[in-house]
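A.B. asks: give me a 3D structure for the following:
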Amino acid sequence: FKDGRPEQRLEFITAKTFETGLIQLYYRREKTH
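C.D. replies: As a prediction, the model looks like this:
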């Protein structure tokens, strides 16, 4: 990110974390059944 916009990077990290969290929740639910 050379144009100096850290909020874009933060947005990307948040999206990735959210995605991973959903996947983990899904797998955890699958394991309990």
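A.B. asks: could you use CA atoms for every contact and neighbour count after this?
C.D. replies: Will do.
A.B. asks: now the helices for the protein?
C.D. replies: Remark: helices of the chain, listed N- to C-terminal, are 6-32; assignment by DSSP state H.
A.B. asks: now show me the structure for the sequence below, then we'll compare the two:
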Amino acid sequence: MMSHQADFITQSSCLHHVTTSVLQFWLLQLA
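C.D. replies: You can find the predicted model right below:
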């Protein structure tokens, strides 16, 4: 159970990082 929760947190962190990178790239395209 604990390791599954850790995997979920890791995936959420990775997804957040990817989303932030995409947003930054998109903002640079608009600039």
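A.B. asks: quick TM-score on the pair, please.
C.D. replies: For this chain pair, the superposition-based TM-score is 0.78 by TM-score structural alignment, normalised by the length of structure 2; 29 aligned residues with a C-alpha RMSD of 0.7 Å.
A.B. asks: next, count neighbours for the counterpart of R28 of structure 1 in structure 2.
C.D. replies: For R28 of structure 1, the aligned position in structure 2 is occupied by Q24, per TM-score structural alignment. Other residues lying near Q24 of structure 2 total 12 when counted by other C-alpha atoms under 10 Å.
A.B. asks: do you know how far Q24 of structure 2 is from M1 of structure 2?
C.D. replies: Q24 of structure 2 sits 35 Å away from M1 of structure 2, taking C-alpha to C-alpha, to the nearest Å as the criterion.
A.B. asks: burial count for I9 of structure 2?
C.D. replies: Residues near I9 of structure 2, counting by other C-alpha under 10 Å, number 12.
A.B. asks: can you check I23 of structure 1 too?
C.D. replies: Counted by other C-alpha under 10 Å, the residues lying close to I23 of structure 1 total 12.
A.B. asks: cool, and the one 4 residues further on?
C.D. replies: Neighbouring residues of Y27 of structure 1 were enumerated by other C-alpha under 10 Å; the total is 11.
A.B. asks: ok, the counterpart of A15 of structure 1 in structure 2 - contacts?
C.D. replies: Matched by TM-score structural alignment, A15 of structure 1 corresponds to Q11 in structure 2. If a contact means C-alpha atoms under 8 Å, 6 or more residues apart in numbering, then Q11 of structure 2 has no contacts.
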